[in-house]
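Undergrad: Provide a 3D model corresponding to the input given below.
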Amino acid sequence: MQDGNAVVPPLKKLSEPILSPSKEGFDSKNIYNPAVIKERGTIVMLYRAESKNDNITGRIGLALSEDGVHFIKHPEPVIEPEYSWEKKGVEDPRVVKVGKTYYMTYTGYDGKTAKLCLATSKNLVEWKKRGVLFDEFPFPKNGTPNWTKSGAILPEKLKKGEFKGKYIMYFGDSNIWLAYSDDLINWEFIEEPVLTPRKDKFDNILVEPGPPAFMMDFGIVLIYNSAGLENGVRKYKAGIAVFDKENPTKLIARSEKPILEPTYEWEIKGWVDNVVFIEGLVEHEGRIYLYYGGADRYIGIAYWE
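TA: Predicted coordinates:
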């Protein structure tokens, strides 16, 4: 880690995907970028799915597991495109639970602009959509205005500092910004990015939040996804950033090297080549599992003992 003394143990990976596209149906083309949450000992996964029968860029499917590795899929999606801002797809969920309510951030895509959206649920199956979080965002992506994605919420209020008593969220998919909220529904953003690409590192093109942020004694931990050019080839890899507990805009440590990168054939060749993209994290039976999309087609697991 840069600027800190934290030592991150190496991740182990399963060599095969744990979930692949179905033969038919809403997840028959690609299945990837999963959120996970643990409920009464069961791992609940919410994943992005694409069908070979249409050009919708995402529906959200559900799968359940007792051991964290073998999942049973629900036969129908639990979230589908409905509104104008998401008519082409609902994508890339991240889920936290606060009190008795589940909060899902996801990307709504209208065919031109990606917008960070929110939905809430009491049971992980029936979701109430809360709409776009930031109608206007002053930092275009590739010339497209009001583009926002990838919200990683810290599911507890900060106890000290400028944001005392507020929830925070890291979001963005070129740089990473910070947003804050009193109620987890209405959010305000800070205009200065808190994490940016680094010219000569693995994350030299873009950075994007991974799973929900979590609190440790030494700071707020954000596992992040990134893209970088390597010998002219674009590769997606993951890193870790740590922010100050009292000032969540202040970066105090960051990975010098990626914690996860494409190595297996199913991570290297797929719908988008050379991608590992983490969105889910859960502790289960003595392991910390990280769930990720491989080449935008499969779902894999990496873990720390």
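
Undergrad: From here on, just use CA atoms for contacts and neighbour counts.
TA: Noted.

Undergrad: OK, contacts around the closest residue to Ile79 other than its chain neighbours?
TA: Closest residue in space to Ile79, ignoring its immediate chain neighbours: Ile60 at 5.0 Å, by C-alpha to C-alpha, 6 or more residues apart in numbering. Applying C-alpha atoms under 8 Å, 6 or more residues apart in numbering to Ile60 gives the contacts 46-49, 77-80, 90-91, 93.

Undergrad: among the residues you listed, which are in strands?
TA: Counting by DSSP state E, the contacts of Ile60 place 46-49, 90-91, 93 in strands.

Undergrad: I'd like the contacts of Ile60 as TSV, with distance to Thr107 and neighbour count appended.
TA: Below are the contacts of Ile60 laid out as TSV (distance: C-alpha to C-alpha, whole Å; neighbours: other C-alpha atoms under 10 Å):
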residue	distance to Thr107	neighbour count
Leu46	13	30
Tyr47	12	29
Arg48	10	31
Ala49	13	32
Pro77	16	21
Val78	15	16
Ile79	12	22
Glu80	12	18
Val90	6	28
Glu91	5	32
Pro93	7	29
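
Undergrad: My understanding was that Lys38 contacts Val44; is that so?
TA: Yes: between Lys38 and Val44 there is a contact at 6.0 Å, judged by C-alpha atoms under 8 Å.

Undergrad: So for the two, which residue has more residues nearby?
TA: Set Lys38 next to Val44 and count neighbours by other C-alpha atoms under 10 Å: Val44 wins out with 22 against 19.

Undergrad: quick one: stretch 196-216 to chain centroid distance?
TA: Centroid displacement of stretch 196-216 relative to its chain, using C-alpha atoms, centre = their mean, to the nearest Å, is 11 Å.

Undergrad: quick one, what contacts Pro123?
TA: You called it Pro, but residue 123 is Asn. Neighbouring residues of Asn123 by C-alpha under 8 Å, 6+ apart: Tyr102.

Undergrad: Tell me who's in contact with Gly280.
TA: Contacts for Gly280 (C-alpha under 8 Å, 6+ apart) come out as 33-37, 94, 210-212, 289-292.

Undergrad: Kindly apply the preceding question to Tyr102 instead.
TA: By C-alpha under 8 Å, 6+ apart, the contact set of Tyr102 is 95-96, 120-124.

Undergrad: What ranges does the chain have for its helices?
TA: Under the criterion DSSP state H, the chain contains helices at 265-268.

Undergrad: Output the contacts of Tyr102 as CSV; include the columns distance to Trp177.
TA: CSV is the format used below for the contacts of Tyr102 (distance: C-alpha to C-alpha, whole Å):
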residue, distance to Trp177
Val95, 18
Val96, 19
Thr120, 22
Ser121, 26
Lys122, 28
Asn123, 30
Leu124, 27
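
Undergrad: from these, which is closest to Lys23?
TA: Nearest to Lys23, judged by C-alpha to C-alpha, of the contacts of Tyr102 is Leu124 at 25.0 Å.

Undergrad: And for the closest one, the neighbour number?
TA: Close neighbours of Leu124, defined as other C-alpha under 10 Å, add up to 19.

Undergrad: Which residue, neighbours along the chain excluded, lies closest to it?
TA: Closest to Leu124 by C-alpha to C-alpha, 6+ apart is Tyr102, at 7.0 Å.

Undergrad: for comparison, sequence B:
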Amino acid sequence: MRTITTPPPVVPVRLHGGRPVLEPIAQHAWESRVVFNPAAALITEADEWHRLAERWKLPRAARRQIAQAGGVVALVYRAQGAYDPMRHHAPSRLGLALLTPTLELVYRFPFPVVDATADFHNLGVEDPRCTRVGDTYYIFYTGYATEVLGDPKAPRRIQICLASTQDFLDWKLHGPIPGELNQVDNKNAALFPEPVDGRWLLLHRPMAGPDAMTIHWAEAQEVTGPWKSRGMLLPSYTYREFAQSWIGAGGPPIALDHRRFLMIYHQGHYTHEGAREYNLAAALLDFAQTASPVVGRIEPLMRPAAEGERQGDPELGVDNVLFTCAAYLWNGQVVIPYAGADSRIFGASVPLEPLVRALEQASR
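TA: The predicted model follows:
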């Protein structure tokens, strides 16, 4: 049986000495407690970020910082404030921050860009993943909703929802995605950056039904669906240290070459005593293969170690957690914005070529 203590062949480096790249703001009621699980869109084309800078009305100093950095990362992050007695819940909303490609903060908007008001996410807009298609940025996210707002005993729904934008400020809410994926509670949806064999592919993780709590994949002719499940893509390994383990998608897979993709994802575990741990892992997918596209896996790639990863907001009590909804390539590095203990946003990087070589040599 596997052990979680096996060291990874390639070790990620925590950026900025392990300090958070984004923290809550006490003066903003909607994000006063925690910020976590961000989507990220790296924008390096000068004409595109200039267009966005005009739309965002960025100060000159922010524009200079972006120009000097060679691009901007639009970070669409999940935020929670105080408990709302009307909802019997602390709703999650999405905020927007702009960072350099190496995750230095440039500018932060003081308001949520997607609020928890639609009936399909009236309890929370959660865990977005962003994929750019042409001039449109699509975010697949978890819509957390109740049939009767204010009734803590009313049934809850957890659905994969879709929103799109061209500027990260004005959003079209498409609602729960059409097709069969929302027949059970479902989450962790991440769109591939390009079609494979003429079909769009989507990672997701059903919470019930056959092969629940593993990474599944689905296909569609259009980004907006309807989506049809292709079943399980990756099961979880078992570990001697844990009574239960599961996995789910991180950010959208990164396109490499020859129909290959790098996938950063998360592992969740419960110990025999009931304690929780979330790690980051990596897999290499090759769709030129005729059998399974999974070439190799590294589990774990990164475990909670720093204080901000092992201990989070004391009232929420979500400790020992690394969770990511994004990864992108920058100067030969895979940059991973991630949340520590569901409370703060951090960054890590790992060199691409050694990681891919290690995955090619890893067994499935």
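
Undergrad: Quick check: TM-score for this pair?
TA: Laid over one another, the chains give 0.86 as their TM-score (TM-score structural alignment, normalised by the length of the first structure), with 289 aligned residues with a C-alpha RMSD of 2.4 Å.

Undergrad: circling back to that earlier point, give the aligned equivalent of the residue nearest to Leu124 of the first structure in the second structure.
TA: Under the alignment (TM-score structural alignment), Tyr102 of the first structure pairs with Tyr137 in the second structure.

Undergrad: Residue in the first structure paired with Asp127 of the second structure?
TA: Applying TM-score structural alignment, one finds that Asp127 of the second structure aligns to Asp92 in the first structure.

Undergrad: quick one: the counterpart of Ile254 of the second structure in the first structure and Ile220 of the first structure, what's the gap?
TA: Matched across to the first structure, Ile254 of the second structure falls on Phe214, judged by TM-score structural alignment. Separation of Phe214 of the first structure from Ile220 of the first structure (C-alpha to C-alpha, to the nearest Å): 6 Å.

Undergrad: Between the two, which is the more surrounded one?
TA: Neighbours were tallied for Phe214 of the first structure and for Ile220 using other C-alpha under 10 Å; the higher tally belongs to Ile220 (20 against 16).

Undergrad: check contacts around that one.
TA: Ile220 of the first structure makes contact with 213-214, 242-245, 248, according to C-alpha under 8 Å, 6+ apart.

Undergrad: Tell me which of those persist in the second structure.
TA: Retained in the second structure: 213-214, 242-244, out of the contacts of Ile220 of the first structure (criterion both residues aligned by TM-score structural alignment, their matches' C-alpha atoms under 8 Å).

Undergrad: Make JSON lines from those residues and add distance to Gly25 of the first structure to it.
TA: Output for those, formatted as JSON lines (distance: C-alpha to C-alpha, whole Å):
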{"residue": "Ala213", "distance to Gly25 of the first structure": "33"}
{"residue": "Phe214", "distance to Gly25 of the first structure": "35"}
{"residue": "Val242", "distance to Gly25 of the first structure": "40"}
{"residue": "Phe243", "distance to Gly25 of the first structure": "42"}
{"residue": "Asp244", "distance to Gly25 of the first structure": "45"}
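
Undergrad: Next, the buried residues of stretch 8-23 of the first structure.
TA: By neighbour count with 16 or more other C-alpha atoms under 10 Å, stretch 8-23 of the first structure contains the buried residues 13, 17, 19-21.

Undergrad: Hmm, I typed the wrong one, I wanted stretch 93-111 of the second structure.
TA: Buried-residue list, stretch 93-111 of the second structure, by 16+ other C-alpha under 10 Å: 93-107.

Undergrad: quick one: which of the contacts of Ile220 of the first structure has the most company?
TA: So for these (other C-alpha under 10 Å), the most neighbours sit at Val242, 27 neighbours.

Undergrad: could you list every residue that touches the aligned residue in the first structure for Asp170 of the second structure?
TA: Matched by TM-score structural alignment, Asp170 of the second structure corresponds to Glu126 in the first structure. Applying C-alpha under 8 Å, 6+ apart to Glu126 of the first structure gives the contacts Val78.

Undergrad: Can you give me the distance of Glu126 of the first structure to Trp85 of the first structure?
TA: Taking C-alpha to C-alpha, one finds Glu126 of the first structure at 20 Å from Trp85 of the first structure.

Undergrad: got it, and Leu64 of the first structure?
TA: Distance of Leu64 of the first structure to Trp85 of the first structure, given as C-alpha to C-alpha: 29 Å.

Undergrad: next one: Tyr298 of the first structure
TA: Taking C-alpha to C-alpha as the measure, Tyr298 of the first structure falls 26 Å from Trp85 of the first structure.

Undergrad: With Val95 of the first structure instead?
TA: Taking C-alpha to C-alpha as the measure, Val95 of the first structure and Trp85 of the first structure are separated by 20 Å.

Undergrad: out of the contacts of Gly280 of the first structure, who's nearest Lys166 of the first structure?
TA: Pro212 (15.8 Å).

Undergrad: Around the nearest residue to that closest one once chain neighbours are set aside, how many other residues sit close by?
TA: Leaving aside its sequence neighbours, Pro212 of the first structure sits nearest to Ala152 (C-alpha to C-alpha, 6+ apart; 4.2 Å). Ala152 of the first structure: 31 surrounding residues under other C-alpha under 10 Å.

Undergrad: Show the contacting residues for Ala152 of the first structure.
TA: Listed by C-alpha under 8 Å, 6+ apart, the contact set of Ala152 of the first structure reads 94, 105, 169-171, 209-213.

Undergrad: Phe202 of the first structure now?
TA: Applying C-alpha under 8 Å, 6+ apart to Phe202 of the first structure gives the contacts 226-230, 237, 257-258.

Undergrad: So which of the residues you listed is the closest to Val275 of the first structure?
TA: Lys237 (6.9 Å).

Undergrad: what lines up against the closest one once you look at the second structure?
TA: In the second structure, Lys237 of the first structure lines up with Asn279, judged by TM-score structural alignment.

Undergrad: Any figure for the gap between its match and Ala249 of the second structure?
TA: As judged by C-alpha to C-alpha, Asn279 of the second structure and Ala249 of the second structure stand 12 Å apart.

Undergrad: Give me the more crowded residue out of these two.
TA: More crowded of Asn279 of the second structure and Ala249, by other C-alpha under 10 Å: Ala249, with 30 against 22.

Undergrad: what about the strands in the stretch 1-150 of the first structure?
TA: 12-13, 30-39, 42-50, 59-65, 72-73, 89-98, 101-109, 114-121, 127-132 (DSSP state E, counting those that start in this stretch).

Undergrad: Quick check: the second one compared with the second structure, mean distance?
TA: Taken over the aligned residues, the distance from strand 30-39 of the first structure to the second structure averages 0.8 Å (mean C-alpha distance after the TM-score superposition for the first structure).

Undergrad: what's the spacing between that strand and its chain's center?
TA: Between the centre of strand 30-39 of the first structure and the centre of its chain there are 9 Å (C-alpha atoms, centre = their mean).
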